[in-house]
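Asker: Quick one: sequence plus predicted model below, questions after.
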Amino acid sequence: MLKPIQPQSSPHYRGRFAPTPSGPLHFGSLVAALGSFLDARAHLGKWLVRIEDVDKTRAVAEADRQILDQLEAHGLVWDEPVIYQSQRDTTYADVLDSILEHTYACDCSRKQIRAHGHYYNGHCRTRQPRPAPYAIRFKNDNPHTHLFDRRHQRVEAEIEFAQEDFILRRRDGLFAYQLAVVVDDLEQGITDIVRGSDLLIPSFWQATLWQTLGGCTPRWLHLPLVTGVDGRKLSKQNHAPAIDSTQAIANLAAAAEVLSLHIGSAKDYDSVDSLLEAAVQQWQSQWQMIV
C-alpha cells in the first residue's frame, strides 16, 4: 500500500519561490519572486525560499548566495530556513522506494524515443527488468488532463503529454525535477504555487504525482512571462543580465508593472518596504482569495 508523505502542519497559506542556482537572478526571475511574495503577504501567509539544485550539473558555485542576497536587497525576505534539494537525495530515494509499484526502469535513449514520436510511448513497460544504466519512469495510469489556474482559469492538457510516463530518476542517477519539487512542496506544506507560465504545462504531471503521493493538489497561479526584444523568455540560458541590487526600488517598480499593479513609478517611493506595502495592497485588490 502506498505510504503518503506526511506534510507539516501548516496555516491556511504557505507559498514558496524556488530558483535554480545556475546564475544570479535576472528580471524575469524577479517578477516571479515578487508575484509569489506578494500573494503570500496578501493572504497573511508564509513565504519560503527553496534552492532547486537537484540537477547538480547546472549549479554554479556561489550562485545560491547571490540569489539570496538579491532577494534580501529587494525586501523579499523569507519566513523559514532555506532548504537545498541537493541535500535531500535520501528523502527522494525513500519516496521513490515507497512507490515502486508505480514505476519501471527505462533504458531508451532520446534518439530511440524520437524515432517513435514526440512523446515516450511506454516502450519499456513490458520489458522488465532492464540493464543499467536506466531511468526510472512513472506509470502515468491516471493522469490529470485539466487543472484550474487562478489566472488562466480552466486549462486543458494535450492528452498525449498528460498521459506520458515521465521520468522520476534520470539515467545518470540524479533525481528528476518532477519528483523533487512535488516531494518538497508536500513536506513543506505548500498550499499555493505562484510562478511563471513556462511551468504551467509541467503542472499536469506534478498534480498527478502529488495525488499519487497522498496530498491535496495546491492552488496554482502562473504569472506572465518576461520576454526579450527577440521574443524569447528571459532566462539564464538566453544570457539574461543579472538584476542590479543597487537599483532595487526601480527593479521592483518595473516588476510590479509586468504584474499589472498600478503603484506609480520608482520616484514615488523612498524605500523597498514602502513600495512593497503599496504592491501588497494592489495585489489584494486583484488576487485575494478566501482561504
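Answerer: Received it, and whenever you're ready, just let me know what you need.

Asker: use CA for all of it now, contacts and neighbours both
Answerer: OK.

Asker: So Gly15: helix, strand or coil?
Answerer: Assigned with DSSP: H, G, I helix; E, B strand; the rest coil, Gly15 falls in the strand class.

Asker: what residues are up against it?
Answerer: If you count contacts by CA atoms under 8 Å, 6 or more residues apart in numbering, Gly15 has them with 36-37, 39-40, 45-48, 190-194.

Asker: quick one: which of those residues sit in helices?
Answerer: Counted as lying in helices by DSSP state H, out of these, are Ser36, Phe37, Asp39, Ala40.

Asker: any chance of those in JSON lines, with neighbour count too?
Answerer: What follows is the ones in helices among the contacts of Gly15, written out as JSON lines (neighbours: other CA atoms under 10 Å):
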{"residue": "Ser36", "neighbour count": "27"}
{"residue": "Phe37", "neighbour count": "26"}
{"residue": "Asp39", "neighbour count": "27"}
{"residue": "Ala40", "neighbour count": "23"}
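
Asker: which among those residues gets closest to Glu156?
Answerer: The shortest approach to Glu156 among those belongs to Ser36, at 23.4 Å (CA to CA).

Asker: Pasting the second one now:
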Amino acid sequence: MSTTAVNAPMRTYRGRFAPSPSGPLHFGSLIAAVGSFLDAKSNQGKWLVRIEDIDTTRVVPGASDDILRTLEAYGLHWDEGVIYQTKRHTEYQAVVDALITKNLVYACHCTRKEIKAMGGIYQGYCKSKHHPLNDSALRLTQQFATSEYHDLIQGQVNIDSRLAKEDYLIKRSDGLFAYQLVVVVDDIAQGISHVVRGADLLEPTARQLSLFKQLGQPAPNYAHLPLAVAKPGFKLSKQNYAPAISKRAPKPALFDAFRFLGLNPEPALLSSTVEEMLNWAISAYRIENIPTALEIQVSENPHATFCDFQVITK
C-alpha cells in the first residue's frame, strides 16, 4: 500500500527512526520505531537510523549503544550506517552561514520568560536591534509560513497562523544548533522521503516544511502516529520515567506494538520468532488501519497477558 501523498512526485522510499539518546527505549518509542519500520518495508523502502544527540545537555552516556542493541533485539535492522548529529556540526554551520549570507538570520537576546510575557509567540522584537551574531541566539526570518498541511494518518493539520509566521531559533545562545534546523538538514542529506513519528511533532512539522521550502528542497511525506500515553496528556517518555522495554524478551512488547498500530495479530503469533513476527506484520500492515487518534492510553492489565489500549478521541 503506497503512502505517497496525493500529487506528490514519486520518490524512492527512504524512511528513518531518529531517537534521542536521553535514556533507553520505552514502549512509546517502540511504537515510533515499529511504525516507521513497517511503513518503509511494506513499501519496499529503506529504513535508516539517526541518533539525534545534538542537544548534548540531555544525552545519557551509553544510551546510544543501548538503543541500537534494543533495536537489534527487536529485529529492527537498519539498512545504512547510523548517523550521529554531533558529528555533523560542520554541515549545520554551513547551512547557517549560507542563510546569514542571504540576510535571513538575526541575533536575538530575548529569554523564554520575556517571550512568555509578550504572549508566548515571538514577535520579532530583536529583528531591528542588529545585535552581533556572535554569542547570541540566532533566529531565521520566516519566509514560507506554513499553517496547514496534509498528514498521511491525521489528515488535514492546521497550525495557529501566528505561530506559523514566527521567526524561530536555528542556533541557541550556548552554541548548540536547534532541532528545527538539524532535522531538516539531516533529512535532506539522507534523502528521506517519508517521516513516520509521534503526533507530538505535528506542530514542529509545519516549521520543518517551511524550512524545506526556504532551502529549496523537496519535503518528505509525513505520517504522525498516535502517542502512547499513561493518561490523557501524559505521554510515555524518558522524561516521565517510562520503563525500558526488555531486550531479553522482546516478543510481548512487539506484539503489543502491532496491536497498537491496528494490525490485530492472533496470540499464536507469539510462538513465532521475532523475524517471523516482523515478516507477518510487514504483510499485514496498512497505514489506513492505524487509529487517527492523537493519543492512545496504555495500561497494564493484571488479568491479561497484554496491555489494554484506550483510544482518546480528538
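Answerer: Ah, there it is. No experiment lies behind these values; they were computed from the predicted model shown.

Asker: Settle this for me: Phe144 of the second structure is touching Phe212, isn't it.
Answerer: No. Under the criterion of CA atoms under 8 Å, Phe144 of the second structure makes no contact with Phe212, lying 9.3 Å away.

Asker: which of those two has more neighbours?
Answerer: Shown here are Phe144 of the second structure and Phe212; by other CA atoms under 10 Å, Phe212 has more neighbours (19 against 16).

Asker: Name the nearest residue to the more buried one, ignoring sequence neighbours.
Answerer: Counting by CA to CA, 6 or more residues apart in numbering, the nearest residue to Phe212 of the second structure once its immediate chain neighbours are dropped is Ala219, at 5.7 Å.

Asker: any idea how far Gln211 of the first structure is from the aligned residue in the first structure for that neighbour?
Answerer: In the superposition onto the first structure, Ala219 of the second structure corresponds to Thr217 when matched by TM-score structural alignment. Remark: distance between Thr217 of the first structure and Gln211 of the first structure (CA to CA, to the nearest Å) = 7 Å.

Asker: the more surrounded of those two?
Answerer: Neighbours around Thr217 of the first structure and Gln211, counted as other CA under 10 Å, are more numerous at Thr217. The numbers are 20 against 16.

Asker: Could you find the counterpart of Leu259 of the first structure in the second structure?
Answerer: Mapped onto the second structure by TM-score structural alignment, Leu259 of the first structure lines up with Leu261.

Asker: and that match, how many neighbours?
Answerer: Counted with other CA under 10 Å, residues neighbouring Leu261 of the second structure total 22.

Asker: ditto for Phe260 of the second structure
Answerer: Counted with other CA under 10 Å, the burial measure for Phe260 of the second structure works out to 26 neighbours.

Asker: re the thing from before, nearest to Arg110 of the first structure among the ones in helices among the contacts of Gly15 of the first structure?
Answerer: Top of the list for closeness to Arg110 of the first structure, among those and by CA to CA, is Ser36 at 34.7 Å.

Asker: wait, what's in contact with the closest one?
Answerer: Contacts here follow CA under 8 Å, 6+ apart; on that basis Ser36 of the first structure touches Gly15, Arg16, Phe17, Trp47, Ile193, Val194, Arg195.

Asker: who touches the aligned partner of Tyr134 of the first structure in the second structure in this structure?
Answerer: Using TM-score structural alignment to pair residues, one finds that Tyr134 of the first structure aligns to Ser136 in the second structure. Counting by CA under 8 Å, 6+ apart, Ser136 of the second structure touches Ala107, Cys108, His109, Arg172, Ser173, Asp174.

Asker: Could you check how many residues crowd around the closest residue to the first one other than its chain neighbours?
Answerer: Beyond its immediate neighbours in the sequence, the residue positioned closest to Ala107 of the second structure (CA to CA, 6+ apart) is Leu138, lying 4.7 Å away. For Leu138 of the second structure, the number of neighbouring residues by other CA under 10 Å comes to 26.

Asker: Confirm that Leu138 of the second structure sits in a helix.
Answerer: No. Per three-state DSSP, Leu138 of the second structure lies outside any helix segment and is strand.

Asker: Tyr122 of the second structure versus that one, what's the distance?
Answerer: As defined by CA to CA, Leu138 of the second structure lies at a distance of 13 Å from Tyr122 of the second structure.

Asker: Also His194 of the second structure?
Answerer: Computed as CA to CA, the His194 of the second structure to Tyr122 of the second structure distance reads 30 Å.

Asker: Those two: which has the busier surroundings?
Answerer: Each of His194 of the second structure and Tyr122 had its neighbours counted (other CA under 10 Å), and the higher figure belongs to His194 (27 against 19).

Asker: Hmm, Arg14 and that one touching each other?
Answerer: Yes. Counting by CA under 8 Å, a contact exists between His194 of the second structure and Arg14, whose distance comes to 6.2 Å.
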